[in-house]
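*Asks:* Predicted model, plus sequence, below.
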Amino acid sequence: MFNKRFGYAALALTVSASVLSACGGGSDEPSAGTNGAGENAGQAGGAKNAKKLDISFSFFNIGSAFPNRDADELLKMIESKFNVRIVDKVISYSDYKEKYQLWSASGELPDVFSDDTINSEGYFSWIKQGIIRPLPADLSPYPNVQKMLSLKDTKSLQVDGNYYMIPRLTYPEPETWALERALIVRKDWMEKLNLKDPVTYDDYLNMLRAFAKNDPDGNGKNDTVGVTLRSTTMLLPLATGTFPHTSNSSWVKENGQYIPFYASEKMKDVVVQMRQLFAEGAIDPDFAIMKTNDGIDKFGQGKVGAISMQAAPNALKKLDAAWSKYNKDTKFEDVFKILPESWAAEDGSRYRHVEPSFWSETYFSSKVNDEKMDRILQIYDWLQSDEFFTIKQYGLEGKDYKKENGKIVVTREKNDKGEYKSLGSYYPSLNLFGSLAAWNQQFEYEDSEASKINYGEKLSKVARDTLKEKVASFKPVPTNFDIEQLYTPAKAKLSAINATEDVIKVMLSKEDPVAMWTNIVKGYDNKGLRQAIKEVNDEIRKRGLDK
């Protein structure tokens, strides 16, 4: 299965970006790129929805959604529009898997819940046991939901002719994933140390080692770091130039068959280089014990030459906030640049990150009857409408903005710095509704007034320009998404393998890295690796997936 650890690790950035993107104002009405809400949503609150329903939800950030229900006008508007009461069942980033397992066993799953379990062994077990219910066969009353299930990499997700989930779209186009892997560096340190943009592995090693060893901050102390990480998910992408599939942990075709990336002979070169980078001080010595986002704070403290992380506008804004916390006299936008996360391949090619259009899914308890399912789908359809996208970015008309000559003019209050107050502070329920139906991170890259306000004009432009350049000049990691989404029993059990953790063990060890990795991969056979490879390749031949 496609590596979903990326999605989990990026979750804190993504969810907060949803609320942040609801924080700005602008002069241009957003272009949502979707149809308006379906007929059912238009009838919400009328005769069709005469009966008020309680609908329970679990979502990754729902614990922050309802601090004061009476004060949240957006929540009250949605509950009134669809004649429902939203009931929260709280999960956190660290416990949602455990809670869903417990609730599914005890029959206490919420009506609607978010997970990242598509095509896993647990997913098919839920279907077989009748724990989750399918969507209606006819989705035409909900055109925006229907559209999400009609994309190239989502329309094949039916099981026995039924959809049992709604995929949560991140980027509708695979190209837009390109900056989900990047190296953000101190360009002022590069200038001071007379370093040019690196191209080869040795260039990267020399640059990162110089950041750590050559006193780039000029304080005469050995207190700087080469490259740190936002999370360990961003470790292996550093080796994309040596083995592109480390970027997205995908299956690769070698010697006439598909295998998981970690079973490739190329991983031997990867572990040798990763050991060298760590041993020579190029990689943060504390990376293995750091928590997610610790690297962002460390970068802000001015002790890091580079950080491996996303470079989308919301990610740059996170770094900007960390930098501003510790540096009052220098702007972040004046000291950073975005470099490729890895060196060029032997043939000179550079590769960019790709993934499916979605990460995570919405599931529905089998206890949800048809009446409640209809109401839920009305809500989901509306959350993918132009009307909601305008609310998400600008707030409620007449309260947070007004329209003048077809333009949106923000009217809400500014803080003492002259910045618009966050819509999330007015409407905390955006922590649920803002990303419940889809992440919709493509809006970050729009050249709009809202993006400039949310992320800063310069940061927004740098991200947009870098994305365009990377898409135009870099090759996508060659990935067969039909195979990534393919289910076989043995393939599903490979989720027990965490190749990143095993690479870290090799990096920290003094033993021969190649011999150590060879023994690790042999151990994967005990977790069903060989059987999974056989099953997957049998299915590929049977279904004709090797295109």
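*Replies:* Good, I have the coordinates. Keep in mind the model is a prediction, meaning the values are calculated, not measured.
*Asks:* rest of the way, CA atoms for contacts and neighbours
*Replies:* Fine.
*Asks:* Pretty sure residue 380 sits against residue 145.
*Replies:* Yes: at 6.9 Å, residue 380 and residue 145 qualify as touching, with contact defined as C-alpha atoms under 8 Å.
*Asks:* For the two, list the residues in contact with both.
*Replies:* Counting by C-alpha atoms under 8 Å, 6 or more residues apart in numbering, no residue touches both residue 380 and residue 145.
*Asks:* Tell me which residues of the longest helix along the chain come out buried.
*Replies:* Secondary structure of the chain per DSSP state H: the longest helix is helix 457-473. Residues of helix 457-473 classed as buried: 457, 459-464, 466-467, 470-471 (neighbour count, 16 or more other C-alpha atoms under 10 Å).
*Asks:* try it against this one:
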Amino acid sequence: MVKRKKFISMIMAVSLLGGVLAGCSSNSGNSASGDNKTTPTAQADSKNEERTLKMMTGVIGGKTPEENVKFEKEIERLTGIKVTMDKPASDYDQKLLASIASGEKYDLLQVSKERMNTLIDQGVLTPLTDQVKASKVLSDPSVIPTDEWDQVKTKDGQIYGVFTKYQGGTMPIVRKDWLDKLNLPEPKTLDDYYNVLKAFTEQDPDGNGKKDTYGLSTAGMYELQGFFSAAGLKQRYVETADGKLDVPYSTDAAIPVYEWLNKLYKEGILDPNFATNDTGKMRNMFLSDRVGMITYWDAWVGMLNNTRKGQDPQTTFEAKGLPGAADANGNYMLRRGDPDVWVIPANAEHPKTAFEFIEWWNTQDGIMLGSLGIKDEDYTMDNGKYVLTQTGKEHASDHGVPFWYNSNVEAPFGKLPGVQEAQDLVNKYATLELTPPNWSEAEKIINEYSFKAIMGEMPAADAVKKMREELKAKKLID
């Protein structure tokens, strides 16, 4: 089996474990309308603790540092918990690890499942299994479906993280209005995708009389699952029939897909800056009529449509999710993203209050804060109905929770255009990835040789061979 290498530094583990040694319900919180309600079980558990929390988040919170302060105050208004929220503007994982390694203590962290697995290996997280089972909120299948917990359970059935939101999936997103303008059918095979992307590059879909568009843009190798679907290949790791771990993108079956991507690059169909793009640059190209297809999250289908509609109510712009490229048997394979979770460090100073917050986050008021945002900042109430402010419209009902599990909580304004169709594709064709703790080390090798293959710096077959050799040499695959 692949050795489970630990890429968090020893100083981080020592700091956290040293801190541990040294330090050795179905009702929501206060409602948006001001009515006081309680979470009896959690508050009874936390009554002997100071009701204060220090947390670090990546996407949850205000959109600006100033709004983040208001977000903290809104949590206190709704729950009575005084919160200090660190929300780095960039490089979240690096800053998270650096802060913890320096000895800072947090009560709550928002992390990916991949990061959670690493922290579990380090022995620095609090197991939450018993608390989840005893929670009237979290054990309710209408709040979080029972089967969904399998995503975050360890092999021995323990739970260390609780969902921050419903995590969707990724897919190719196309300018449907460009397809219609050029009388092109929606692509189904890699050949179909080539023809569509070539037309987007050469047939002036934006109508400005200039050859200034690309067929496809990506943020590096980010979310190319929809194209590797043509070869039936899963992103990241898979477990083989004999129990070994492998990376499908490093197999010979991936060579034709790399050659297809190289063809796009050579012919100027693929954005030449794809390898250095971040997701913001990629999205901006799509929104500014410079590219006809990107690879991104289902939720962004709606946000892209909403953004352009907000800029120009008469726009013909239409983003649409696609199922990717079918394999020889007509099957599609999309990626469902690893969930983001709340975790409680083992050296947290207010662990009971932290769990109370986690329960509240999955109730009506917590969900509305994570989606709509802050009362009187992002929305107001009019006769019991939510009304978005201009700021709220700009924030697109996403303060870290665009979608949620709790089926008892309805979205006040429904879903944005195109989102439901995209989510239906994810639910039909997407499965979770296998992300061992050593993924980030493997990813560097995969990206290095994938870029060389796509940009023609090495023949695809040679790049795949070298990729596989390095993964094996570093014991990242069996």
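*Replies:* That came through fine. Here the structure is a predicted model, which is why all the values come from computation and not from measurement.
*Asks:* just to revisit the earlier point, and the next helix or strand after the longest helix of structure 1, what does it pack against?
*Replies:* Heading C-terminal from helix 457-473 of structure 1, the first helix or strand you meet, by DSSP states H and E, is strand 475-476. Counting contacts by 3 or more C-alpha pairs under 8 Å, 6 or more residues apart in numbering; DSSP states H and E, strand 475-476 of structure 1 is packed against strand 351-352.
*Asks:* tell me which element residue 228 of structure 1 falls in.
*Replies:* strand 225-229.
*Asks:* how far apart are the helix or strand following that strand and its match in structure 2?
*Replies:* Next helix or strand after strand 225-229 of structure 1 toward the C-terminus (DSSP H and E): strand 251-254. Compared with structure 2 after the fit, strand 251-254 of structure 1 shows a mean deviation of 4.3 Å (mean C-alpha distance after the TM-score superposition for structure 1).
*Asks:* Pull out the buried positions in strand 251-254 of structure 1.
*Replies:* Applying 16+ other C-alpha under 10 Å to strand 251-254 of structure 1 flags 251-252 as buried.
*Asks:* so how much does the next helix or strand after it differ from structure 2 once superposed?
*Replies:* From strand 251-254 of structure 1 onward toward the C-terminus, using DSSP H and E, the following helix or strand is strand 257-260. Its aligned residues in structure 2 lie a mean 3.5 Å from strand 257-260 of structure 1 after superposition (mean C-alpha distance after the TM-score superposition for structure 1).
*Asks:* who's in contact with residue 290 of structure 2?
*Replies:* 212-214.
*Asks:* Give the equivalent position in structure 1 for it.
*Replies:* Using TM-score structural alignment to pair residues, one finds that residue 290 of structure 2 aligns to residue 303 in structure 1.
*Asks:* returning to that earlier point: list buried residues within the contacts of residue 290 of structure 2.
*Replies:* Buried among these (16+ other C-alpha under 10 Å): 213-214.
*Asks:* ok, the contacts of residue 290 of structure 2 vs residue 103 of structure 2, which is closest?
*Replies:* residue 214 (47.3 Å; C-alpha to C-alpha).
*Asks:* Would you mind confirming that the closest one makes contact with residue 199?
*Replies:* No: counting by C-alpha under 8 Å, residue 214 of structure 2 stays clear of residue 199, with 9.2 Å between them.
*Asks:* Output the contacting helices and strands for the longest helix of structure 1.
*Replies:* helix 313-326, helix 449-455.
*Asks:* would you say residue 155 of structure 1 is within a strand?
*Replies:* No: secondary structure of residue 155 of structure 1 (DSSP: H, G, I helix; E, B strand; the rest coil): coil, not part of a strand.
*Asks:* so where do the strands sit in the stretch 51-200 of structure 1?
*Replies:* Counting by DSSP state E, counting those that start in this stretch, the stretch 51-200 of structure 1 has strands at residues 53-58, 84-88, 112-115, 166-169, 182-186.
*Asks:* between these, which one is nearest to residue 330 of structure 1?
*Replies:* Nearest of these (C-alpha to C-alpha): strand 182-186, 12.4 Å.
*Asks:* The closest one packs against which elements?
*Replies:* Short answer (3+ C-alpha pairs under 8 Å, 6+ apart): strand 182-186 of structure 1 packs on strand 304-309, strand 336-339.
*Asks:* Is residue 345 of structure 1 in contact with residue 199, as I believe?
*Replies:* No: using C-alpha under 8 Å, residue 345 of structure 1 makes no contact with residue 199, being 9.3 Å away.
*Asks:* Please pull up the equivalent of residue 390 of structure 2 in structure 1.
*Replies:* That one, residue 390 of structure 2, aligns with residue 421 by TM-score structural alignment.
*Asks:* Its match reaches residue 412, doesn't it?
*Replies:* Yes: Residue 421 of structure 1 is in contact with residue 412 according to C-alpha under 8 Å; the separation is 7.5 Å.
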